[in-house]
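Trainee: compute the structure for the input listed below.
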Amino acid sequence: MALQQTNFSIDDPMKYDDDGLIRRTGTWVTASAHIVTAVIGSGVLSLAWAVAQLGWIVGTIVLLLFSVITLITSCMLANCYRYPDRIHGVRNPTYMTMVKSILGGVQSKYCALAQYTNLVGVTIGFTITGSISMVAIKKANCFHKYGHEADCTTSSYQFMAIFGISQIVLSQIPNFHKLSWLSIIAAIMSFGYASIGIGLSIAKIIGGDHHVKTGLTGLVVGVDVTATEKLWNTFQAIGNIAFAYCFSMVIVEIQDTLKSSPPENQVMKKSSSIGIAITTFFYSLCGLLGYAAFGNNAPGNFLTGFGFYEPYWLVDIGNIFIIIHLVGAYQVYAQPLYSAVENLGSKQWPQSKFMTKEYHIRIPCVGIWRINMFKLIWRTIYVIIITLIAMIFPFFNNVVGLLGAISFFPLTVYFPTEMYLKQTKATKYSPAWLGLKMLSVFCLMVSLVAAVGSVEGIISDLKTYKLFKPN
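Mentor: Coordinates of the predicted model:
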């Protein structure tokens, strides 16, 4: 379903881009909003815990290192949007199309597997995380009303259902090009809850809690954790920070919303620089100030680490911001998947009215409401299935971590660097070639250790897992 106030005339060539599609209208502002919405997820809330595992020195270095890596690879992808010429070449509207046109069909299949598996996993994770914030609000209000000793155990399943219903409605937004307003709202929300967490951290630090202990190397072996726990936690922390910056699975689709003048690659580089700079600023503050506030006992979610008690209203506002942000971020990650399935269906059955026909319903003072039955049914079924999976496996965030570990290397590093080397025709064993190959090897190692840490987390969750257990 989409709201449209103007009918485009196919006789007006100014309404269409060089590939025959409706002219794109995105700018660096909308692209930056998409990036911030995609990158600053609820993962920001776990950064204080991640820094606690690594310590001041390594934690700070890792935060800045993956910021730089993400910026480098996103600029490489921006240059590959048009191929072979960066300015006048043929458009690559999706990540898979880009890989296919530059590296070939076999590699594009691996790209599709990594990208779409991760997109599905992330939408499941957002459903779970959104419900957790709803539960936190209900608990905070319960403790405030009935006292800190009250039994405020709450099931998250009803909230997952509410989150899913909202996504069924929003999933009828036709495509990425119509998503700018939602991304801008979601980006503002991410600033909101990150700022609340930062403010509470500063207040806690100023309060002078002398029981907080921090260290250059984080948790102390033999005091805070065992040597084995330190190893697993370090793996998970590095993975959490690496994946917190990752938005490669939607970067090409974001760039495809930009108007063609000025050149898309130049605008996308600007948007990536702005989006990643904003992200790094907030990540550093949340991670480092959160660690300073909580020390080696930093919780997995530093916003709820301030308790469900007072100021309960401020924590409530923070969680409301998280929910609104996740509602928008869900769509940023789901739209490429929706588009892929719908394009496949249209190509497979081009004569099918079920696939292609749109029904127009004019709504007074609003515009034309366009309904395609396949889109309506397919997107609704997808959200329902994702919501059911989230209900059955509420520990799925560790599974999402594993999916992120597996897809981080190919999507964020391998494909961007390989396409860049081919596009620029870099000489084998040249400084640029060697540098990018070393970057690939390093990030492959990061993916492997993060995958090991995620598997250990999944095994631990399965030992205590009970189906439909309330929180």
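Trainee: when you work out contacts or count neighbours from here on, use the C-alpha atoms and nothing else.
Mentor: Will do.
Trainee: list the buried residues for stretch 365-374?
Mentor: By 16 or more other Cα atoms under 10 Å, the buried positions in stretch 365-374 come out as 367, 368, 369, 370, 371, 372, 373, 374.
Trainee: equivalent analysis for stretch 157-177, please.
Mentor: 157, 159-161, 163-165, 167-168, 170-177.
Trainee: stretch 55-70 too?
Mentor: Buried residues in stretch 55-70, counting neighbours by 16+ other Cα under 10 Å, are found at 55, 56, 58, 59, 62, 63, 64, 66, 67, 68, 69, 70.
Trainee: in helices, which of the residues you listed appear?
Mentor: By the criterion of DSSP state H, membership of these in helices covers 55, 56, 58, 59, 62, 63, 64, 66, 67, 68, 69, 70.
Trainee: and this one, so I can compare the two:
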Amino acid sequence: MAPEFQKNAMYVSNELESGDVQKNFDDDGREKRTGTLLTASAHIITAVIGSGVLSLAWAIAQLGWVAGPAVLLAFSFITYFTSTLLADSYRSPGPISGKRNYTYMDVVRSHLGGVKVTLCGIAQYANLVGVTIGYTITASISMVAVRRSNCFHKNGHEASCSIGSYPYMIIFAVIQIVLSQIPNFHKLSWLSILAAVMSFTYASIGLGLSIAKVAGVGHHVKTTLTGVVVGVDVSGTEKVWRSFQAIGDIAFAYAYSTVLIEIQDTLKSSPPESKVMKRASLAGVSTTTLFYVLCGTIGYAAFGNDAPGNFLTGFGFYEPFWLIDFANVCIAVHLIGAYQVFCQPLYGFVEARCSERWPDSKFITSEYAMQVPCCGTYNLNLFRLVWRTTYVIVTAVIAMIFPFFNDFLGLIGAASFYPLTVYFPIEMHIAQRKIPKYSFTWVWLKILSWTCLIVSLVAAAGSIQGLATDVKGYKPFSTHQ
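Mentor: Below is the predicted model:
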């Protein structure tokens, strides 16, 4: 048992005598949770509406007017449905009064056990590392886009305006080193709300600029029911690979199951966490789907089959340059918050395991109270400072080595979508509800699971092919955009 929980449990037993336990602690002996529908929805929107929305016009261009929106809506429905299954798994054996599980691995351990716990941990934490690397890349691209936008405005749209992104990755990493000292998920609400506002802002700007472009005089672009045309825009092989990659991009655009349990663990116990989490998932997924469909379809209508991979940083728009600058600043601020939403579960996992492994180490367990101007008292933990700083530096270095946007997004989406968003929630639902093998419900759940596996495999193949192509043509010491 972790020292912190032992201390809480002792405190609870003393409080029981005075009848004040309900005021200070939850049923598991931990400090009273204060999360609400608003904070949970903010966490979800921060996690879901991210850099993925900027590539949706490109994804729709690869798939066309029919398959593009259909794939978007399909991923939306699947994500919401499986998130409700996962929300019911937070407590075990029952979703209302069972024992709490604090992490995704704990949930899998309670319902499935065995080697699946290890597989879940590998999938979840590898995904979280990948997402933080991807966000470092995307945030730096947005920062570079501000400089390039001003350069184009001053020197004309044909100017080279080549600016390296490495300095901006370093700036992003320095900011994350500071924010990573926020102790845990429970202290992140303000940052998630800010990030959610930023995500709505830049998505709305992109949508507004696309509408203005579509409505502009002399606007003529080529769009088709099936997307880019073989033999005209791309070769047959490119069409296949790009379609696979587009599916991966869309899968990434809905990925938040990796942090769902950790978000749910911040909620008050009344009303039941599972009910609040389902409402938050519905609010988050439906809101983001509306933005995704609008940004993807109107972005495709604005740019046609030549849609850029990122229509705010890929300079589908040049003017008004100040609005483009503001949108890219919003992207960077949003990704600063989203980085923390995705890395906090990883931080918590490593720190909890180290505390269990070395409970007597003062370096790991001791905290030192510090007075921070305007913020009150901050408890400094040296292990947290060193480990989290090292993590941010390592992810920044990896981002510098692999600065590829679309392909990286697709690979992360393909790798995480099936195991974390589909497979484990379905398997845990079957185990929790004791659904009979070969019953109607069991069969259609298995069909859904296997279908999503196939989709994830083809998306991963497309992304790997795209990454291989980019690596061949990449010069590591040249400036990149």
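Trainee: could the buried residues of stretch 55-70 of the first structure go into a markdown table alongside distance to residue 208 of the first structure?
Mentor: Converted to a markdown table, those look like this (distance: Cα to Cα, whole Å):
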| residue | distance to residue 208 of the first structure |
| --- | --- |
| 55 | 20 |
| 56 | 19 |
| 58 | 25 |
| 59 | 23 |
| 62 | 28 |
| 63 | 26 |
| 64 | 28 |
| 66 | 32 |
| 67 | 31 |
| 68 | 34 |
| 69 | 36 |
| 70 | 36 |
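Trainee: from the residues you listed, which is closest to residue 131 of the first structure?
Mentor: residue 63 (27.6 Å; Cα to Cα).
Trainee: of the buried residues of stretch 365-374 of the first structure, closest to residue 470 of the first structure?
Mentor: residue 374 (36.1 Å).
Trainee: how about that closest one, what's its partner in the second structure?
Mentor: Residue pairing (TM-score structural alignment): residue 374 of the first structure is matched to residue 383 of the second structure.
Trainee: quick one, what contacts its match?
Mentor: 363, 364, 365 (Cα atoms under 8 Å, 6 or more residues apart in numbering).
Trainee: and it, which of the three is it?
Mentor: With DSSP: H, G, I helix; E, B strand; the rest coil as the basis, the three-state label of residue 383 of the second structure is helix.
Trainee: quick one: it and residue 359 of the second structure, what's the gap?
Mentor: 13 Å (Cα to Cα, to the nearest Å).
Trainee: what helix or strand is residue 368 of the first structure located in?
Mentor: Assessed by DSSP states H and E, residue 368 of the first structure sits inside strand 367-371.
Trainee: superposed on the second structure, where does that strand end up, distance-wise?
Mentor: Aligned to the second structure and superposed, strand 367-371 of the first structure gives a mean residue distance of 1.2 Å (mean Cα distance after the TM-score superposition for the first structure).
Trainee: so which elements touch that strand?
Mentor: On a contact count with 3 or more Cα pairs under 8 Å, 6 or more residues apart in numbering; DSSP states H and E, strand 367-371 of the first structure meets strand 2-4, strand 359-363.
Trainee: now these as TSV including distance to residue 109 of the first structure and mean neighbour count?
Mentor: Below are these laid out as TSV (distance: least, Cα to Cα, whole Å; neighbours: other Cα atoms under 10 Å):
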stretch	distance to residue 109 of the first structure	mean neighbour count
strand 2-4	31	17
strand 359-363	34	13
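Trainee: to residue 457 of the first structure, which of those strands lies closest?
Mentor: The closest approach between residue 457 of the first structure and any of these, judged by Cα to Cα, belongs to strand 2-4 at 41.3 Å.
Trainee: what span of the second structure lines up against whatever helix or strand comes next after the closest one?
Mentor: Using DSSP H and E, the helix or strand that follows strand 2-4 of the first structure towards the C-terminus is helix 28-39. Helix 28-39 of the first structure corresponds to residues 37-48 of the second structure when matched by TM-score structural alignment.
Trainee: so which bits of that stretch are buried?
Mentor: By 16+ other Cα under 10 Å, the buried positions in stretch 37-48 of the second structure come out as 37, 39, 40, 41, 42, 43, 44, 45, 46, 47, 48.
Trainee: residues touching the counterpart of residue 402 of the second structure in the first structure, list them.
Mentor: Aligned by TM-score structural alignment, residue 402 of the second structure pairs with residue 393 of the first structure. The contact partners of residue 393 of the first structure, by Cα under 8 Å, 6+ apart, come to residue 467.
Trainee: what about residue 393 of the first structure, distance to residue 10 of the first structure?
Mentor: 48 Å.
Trainee: which residue lines up with residue 219 of the first structure in the second structure?
Mentor: Under the alignment by TM-score structural alignment, residue 219 of the first structure pairs with residue 228 in the second structure.
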